[in-house]
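Peer 1: Here is a sequence with its predicted model. Questions after.
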Amino acid sequence: MSGGSQILFDPLLPWVAVWVAAALAVALVALAVWRGLRGWWLRALAVLALLVAIANPSWQEEDRDPLSDIVLLVVDRTASQGMSDRADQTDAAVDRITAAVEALPDTELRTVTLRDAADNAGTLAMAALAEMMAEEPRGRIAGAILVSDGIVHDIEHAPDLPAPLHLLMTGRETDWDRRLLVKSAPTFAIVGEEVVLTLRIEDDGAVPEEVASGRARIEIAIDGGEPMPFDVPVGRDLELPLTLPHGGMNVVQIEVAGAEGELTDRNNAAVVQINGVRDRLRVLLVSGEPHAGERTWRNLLKSDSAVDLVHFTILRPPEKQDGVPVTELSLIAFPTRELFLEKVDEFDLIVFDRYRRRGILPMIYLDNVVSYVERGGAVLMAAGPEFAAADSLYRSPLSEILPAAPSARVIEQGYTPRVTDVGHKHPVTEGLEALAPPPADGEDGPGWGRWFRLTDVVPERGQVVMSGPEERPLLVLDRVGEGRVALLASDHAWLWSRGFEGGGPQLELLRRLAHWMMKEPELEEEALTATAEGLEVTIVRRTLGDAPEPVDVTAPDGSVVTVPLEEESPGRFVGTFTGGETGLYRLAEGDLTAVVALGPAAPREFEETIATDDILADSIAAHGGGAMEIEDGLPTLRQVREGRTAAGRGWIGITPRGAYRTADVTVIPLVAPLLFLLMAIALTVGAWLHEGRR
């Protein structure tokens, strides 16, 4: 325990009045001296006694308990500190600082370990330092030390330290790294149209001569498909033309081949998610003889502004004999050759609505439609009674792609369409019955309106997803080559759009059919997808078969975990897992693969990996500290006086604060105001008597 003494003043009058009185007294004494009064010195003593009495001085004695100085230590244990031997360097620095502080008298160490920030915020070292300062008395903080690679992401929040700030920097002079930057990428693009991504590959640090060739190998894959390799230059902006293959979310994975000796390959990959939208859905509607459903098909397709419809119909069949001369007919010849031979690939979907062979479309045209489907096109056949006749389209080259053959029988009776067991698994009809109102009392199945005609067909391939009376096939779907084919074995779908007996989900069924034919990922029968919310990932596996195997998930660090799947609904299996870190996760189950990004593919911790003191340089200089590379040796710790430089060759310093806590205070009055007042009166009288004797 130590003490401190000082004189305190508790004036009887305001200090302003005291200073005015003192000035007046000095003036009067000076006047007495000027006039030569013999008792001027007695008058001066009287004035001094009066002023001392008014000032009321006292003697204060304090008993003080000295307080120790506090050194703040921020230890960076974020992901970037796990590269190379930075973790070992950090451990050695922490041990040295801990031992050095313990060896100093009356000095304590406060340590905080910095982990990866949430939401990919990076290294928040300054926020951690500010929180430590808020918990300690400012007057006891003797210094702050940061053990880190120097890459901090909140330098703008650097606190105002009352003591030196030092950086003990991890890393090696020979460190170098290659990284991939996505400088610009669209969030959505039109399917089939070219978009441009701007990329850049950069080498940072001490790049070895053997890898500084100026070129790197890059691979690009969409939705986990087969990667496409390219050899590209390093250090230049690259414009990557890309065409989206399908609508919906397209996950573009870009990866640069790792180079030997680089710090990490965690920043060698990037994921760009682009939402594919279709500019227009081009549909060719080929109608046969007029019927009640023809206008329904036309109106349904024309009602959608995103659909470009070309309608080919037979307004005057060749067999019609009404005696009208051909020269007087006002009908315009339809460009069949141009549509079915030259521009057939421009259509996204071809619909045959109750069309039969009339000799108008040559077989070569229909054979070209078959080739169109095999190349990736889509055909929807809405079959009426003519499909079972001798001039059926099945008896043409189209039989090569149609999934069912007519039995020549047409069933005329009321029935309610049903979704089959396979249909409950297929994404086109999954959950379709949930859109129906509840059935009437005593009835089974969905509460849809009835249809009254079914062309009996025999499935040859594909999946029967809807059925009619006696479970006869109603809607059959199949894949042919790279294309899709759907056969609707009834021409009474228009009854739903008219609201007969409550109608049914014709619009939703057609929408799903069109999207399935356009190969939208969310309507694939066999699919593996994943969605992320934070670090929580939900895996969805769709299949028409039996229960799938567990999914193997490869984390960004290369570790593999197996995620089991549970059946959520027919054909839909779901599993969940929590990612340990942000980055790109790869999923695999059998032949199916998928990718999902938790946060960016390269977390912020790996955007810049070469250790540097540039970011902290201004803060360190403002507080008189220093930056030391651990590779060059660990510094010693000294105590320096406040205001002096606190860093030098091989050493860093802290400033002792001399803080204390007051345990007791003793105050002793130095004067008795009344006594000094009487003394002043006596001296004044004495001066008068002394001068009177003269």
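Peer 2: Nice, thanks for sending it over.

Peer 1: hey, let's count contacts and neighbours off CA atoms from now on
Peer 2: Fine.

Peer 1: The stretch 201-350 of the chain: strands as residue ranges?
Peer 2: Secondary structure of the stretch 201-350 of the chain by DSSP state E, counting those that start in this stretch: the strands cover 215-222, 228-233, 237-243, 248-256, 269-277, 281-287, 307-313, 349-353.

Peer 1: elements contacting the second one?
Peer 2: So that's strand 228-233. strand 215-222 (3 or more Cα pairs under 8 Å, 6 or more residues apart in numbering; DSSP states H and E).

Peer 1: how about the strand it packs on: buried residues?
Peer 2: By 16 or more other Cα atoms under 10 Å, the buried positions in strand 215-222 come out as 216, 218-222.

Peer 1: Make TSV out of those and add distance to Arg657.
Peer 2: Below are these laid out as TSV (distance: Cα to Cα, whole Å):
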residue	distance to Arg657
Ala216	56
Ile218	57
Glu219	59
Ile220	59
Ala221	61
Ile222	62
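
Peer 1: out of those, which one sits closest to Arg64?
Peer 2: Ala216 (68.8 Å; Cα to Cα).

Peer 1: name the element Ala93 belongs to?
Peer 2: Using DSSP states H and E, Ala93 maps to helix 86-103.

Peer 1: ditto for Val457
Peer 2: Val457 belongs to strand 454-459, assigned by DSSP H and E.

Peer 1: What's the first helix or strand after that strand?
Peer 2: strand 463-467.

Peer 1: Which elements pack onto that next one?
Peer 2: Against strand 463-467 (3+ Cα pairs under 8 Å, 6+ apart) you get strand 418-419, helix 421-425, strand 473-480.

Peer 1: The structure to be compared is supplied as follows:
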Amino acid sequence: MIGNVIFDPLVPLVVLYGLAAIVVLGLAFAVWRRLLGWALRALAAVVLLGAIANPSLQREDRAQLSDIVVAVVDESASQRISDRAEQSAEALANLQSEVARRPNTELRVLTLGDGVDDAGTELMTALSEALAEEPQARVAGMVLITDGRAHDLPVAPSALPAPLHVLLTGHEDDWDRRLVVKNAPAFAILGEPVTLTLRIEDQGAAPDADFVDLTIAIDGGTPLAFQVPVNQDVELPIDLPHGGMNVMQFATPTIEGELTDRNNEAVIQINGVRDRLRVLLVSGEPHAGERTWRNLLKSDSSVDLVHFTILRPPEKQDGVPVNELSLIAFPTRELFLEKIDEFDLIIFDRYKRRGILPSAYFESIATYVQNGGAVLISAGPDYASADSIYRSSLGAVLPGRPTARVYEEGFTPMITDLGQRHPVTEGLEAFAPNSGEDGLPGWGRWLRQIEVLPSEEAAVVMSGINAQPLLMLERIGEGRVALMASDHSWLWDRGFEGGGPQLELLRRLAHWMMKEPELEEEALWVEPNGLSMRIIRRTLNEETGEITIIHPDGTETVVTLDEVTPGRHELLWEAPEVGLYRLRDGDIETVIALGPAAPREFEQTIASGEILADLVASTNGGIVTMSDGLPSLRDVRAGRVAFGRGWIGVTPRDAYRTADVSVSPLLPAWLALLLAGLLVIGAWLREGRR
């Protein structure tokens, strides 16, 4: 119970001050005239003025409130390395016991994890949130249990109500080695080197080293070993091996004594794109579809086209030498022998042997396929003739043998059961200009088909008359070959009976031949989104096996995918942490990096109080290294230094809550009038006695 005297004047203060001034003047006059009763009259005036001021006694029933100590415990990734987690637990336990020994004091604990989207340690944000939950008048102190690596210092609270202390984890002899990759682009042109900047830097009390080992692996393949200097930038040119996503993993071995190996690796992902697609189109007998092929290829600005056309009909025998058939000498030797490897795709459109291209050229083309090249055959009646290119050295790599029979009738191209699962033709009906009827695709007919017998390894993805093979695909050595057993695909481009998706079909064929990952028949890839990954498995089989996911720490998770379309299985999976994941289904493997290439939590791993030093000093708090011992808790007055050797201080706030308030007058009105009257009468009697 606390009592206070309060005043509630019966008249405005101006009137009260005026009456007081009159009393003072009257008192001065009485003293000057030496009136005997002036003292009693003065007392009477004071009593009356006091009654007008209306003094009262205010009694408050107060409930004492406890002091609050706020503790923010950093449990981010950098606090889980070495023995920092144990140090944090010991520091928190010691703080809890110190607060428990103090009377009327409570401890509020807030734990802090990793920031969202690689934001790092948001220590100041957590402190602001903790203070927002508590009355500022009761906060006696604040303690941060951390390694000092805060990444949100600009959002620190502007005014802290009590001393702020840092209990710093870590040890003086800590050291760490970090691998950094700079200048990593999201896209790169195939065939052009990408220059990356690497740096391996030592932090803390690191041992002396001039050079360290570095390994580089692409898509989880066999790593290549190098030696690079320490604490120096190294320029590294890299050629992307294939189109699509290339996952590159850089690593340096872990040395005994390092804080962590989480920053000894860096993973970057670069999407390889082709600058230009170099195509050689060899046309034989002129026909209506020749111009269509040329227009389709020329319409794509990313295609460099070389078109070679034989205009001389076979029945014309005029004795003119071959090298004099054109106005300018056509560089056939240069194209088919010397620079054939510079082409990404060779297309033969209704071409047959006429003596223009020697057998050595066809042998060169066959070797080109074996070594990774791509050939597309658009076959007309020429393919069924005695002069067919199948009957040359090129025939050894072609997926279909002609029977010499040619069908001259209309038919609607159909996608086979295998074609429904093959990436070249899968879902091609969706590009049909019309809606199909009677189970037929909604595209126009073709009017000619060449009968061929597919090889054992050929994949027949489209069929024609009497289910005869129409489009055959085959892998030959390192290369790929496609055979279209008709020269009437141009009817789709011309819009005959509605036309059809010739451009889309050609695009897919070209990408499959270029070994683009999204057009592979047996493929496993991942589409990352934050910590989520969409696992996609494409296969020609009706079923797929279980997918094994290998986590960054080596643990494994086995998942089963769901078939969403024929040949395509998918699953959306949430990963537990950032890092490099390996996925395996039998012999097919892929790698994917989730999260940043170098997590922010592991950029600086040496514990340090430098970042928080100014903020702590502004509150007279201190930074205590946990390796030096656990501090005790003491009381300090506001504005005084709140730390010392082996102790940290809190400021008692003496906060309270008022439960009840009662007000009673000190001098009742009747008593004031009685006292004033008695004093006036006493003054009169004294003056009358004189």
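Peer 2: Good, I have the coordinates. Owing to the predicted nature of the structure, the values given are computational and were not obtained by experimental measurement.

Peer 1: and the helix holding Ala93 of structure 1, which stretch of structure 2?
Peer 2: Counting by TM-score structural alignment, helix 86-103 of structure 1 falls onto residues 84-101 of structure 2.

Peer 1: Mean per-residue distance, that stretch versus structure 1.
Peer 2: Comparing stretch 84-101 of structure 2 with its match in structure 1 after superposition yields a mean distance of 1.6 Å (mean Cα distance after the TM-score superposition for structure 1).

Peer 1: in that stretch, what counts as buried?
Peer 2: Result for stretch 84-101 of structure 2 [16+ other Cα under 10 Å]: buried residues 84-85, 87-88, 91-92, 94-96, 98-99.

Peer 1: can you check stretch 63-83 of structure 2 too?
Peer 2: 66-79, 81-82.

Peer 1: quick one: the helices in the stretch 401-550 of structure 2?
Peer 2: Ranges of helices within the stretch 401-550 of structure 2 are 417-421, 490-494, 502-513, based on DSSP state H, counting those that start in this stretch.

Peer 1: Determine the set of other helices and strands touching the second one.
Peer 2: To tie it back to what came earlier, the one meant is helix 490-494 of structure 2. By 3+ Cα pairs under 8 Å, 6+ apart, helix 490-494 of structure 2 packs against helix 290-298, helix 502-513.

Peer 1: Also the longest one?
Peer 2: Packing contacts for helix 502-513 of structure 2, counted by 3+ Cα pairs under 8 Å, 6+ apart, involve strand 479-484, helix 490-494.

Peer 1: mean distance, it to its aligned residues in structure 1?
Peer 2: Mean deviation for helix 502-513 of structure 2: 0.8 Å (mean Cα distance after the TM-score superposition for structure 1).

Peer 1: Just the angle for that helix relative to strand 277-283, thanks.
Peer 2: Per axes from the mean of the first three to the mean of the last three Cα atoms, to 10 degrees, the angle that helix 502-513 of structure 2 makes with strand 277-283 is 120 degrees.

Peer 1: Next, the residues that contact helix 502-513 of structure 2 from outside, please.
Peer 2: 296, 345, 374, 423-425, 428, 431, 479-482, 489-490, 492-493, 519-520 (Cα atoms under 8 Å, 6 or more residues apart in numbering).

Peer 1: residues contacting Leu471 of structure 2?
Peer 2: Counted by Cα under 8 Å, 6+ apart, Leu471 of structure 2 has contacts 460-463, 482-485.

Peer 1: How about Asp175 of structure 1?
Peer 2: Here Asp175 of structure 1 is in contact with 205-207, 262-263, 610 (criterion: Cα under 8 Å, 6+ apart).

Peer 1: Go through those residues and say which is closest to Glu193 of structure 1.
Peer 2: Using Cα to Cα, the contacts of Asp175 of structure 1 come closest to Glu193 of structure 1 at Glu262, 37.2 Å.

Peer 1: Residue in structure 2 paired with that closest one?
Peer 2: Using TM-score structural alignment, Glu262 of structure 1 lines up with Glu258 in structure 2.

Peer 1: And Pro473 of structure 1, what's its match in structure 2?
Peer 2: Using TM-score structural alignment, Pro473 of structure 1 lines up with Pro469 in structure 2.

Peer 1: Can you give me the neighbour number for the residue nearest to that match when sequence neighbours are not counted?
Peer 2: Nearest residue to Pro469 of structure 2, sequence neighbours excluded (Cα to Cα, 6 or more residues apart in numbering): Ser463, at 4.6 Å. Residues within reach of Ser463 of structure 2, counting by other Cα atoms under 10 Å, total 22.

Peer 1: my guess is Ser463 of structure 2 contacts Leu418, does it?
Peer 2: No - between Ser463 of structure 2 and Leu418 there is no contact under Cα atoms under 8 Å: 10.7 Å.
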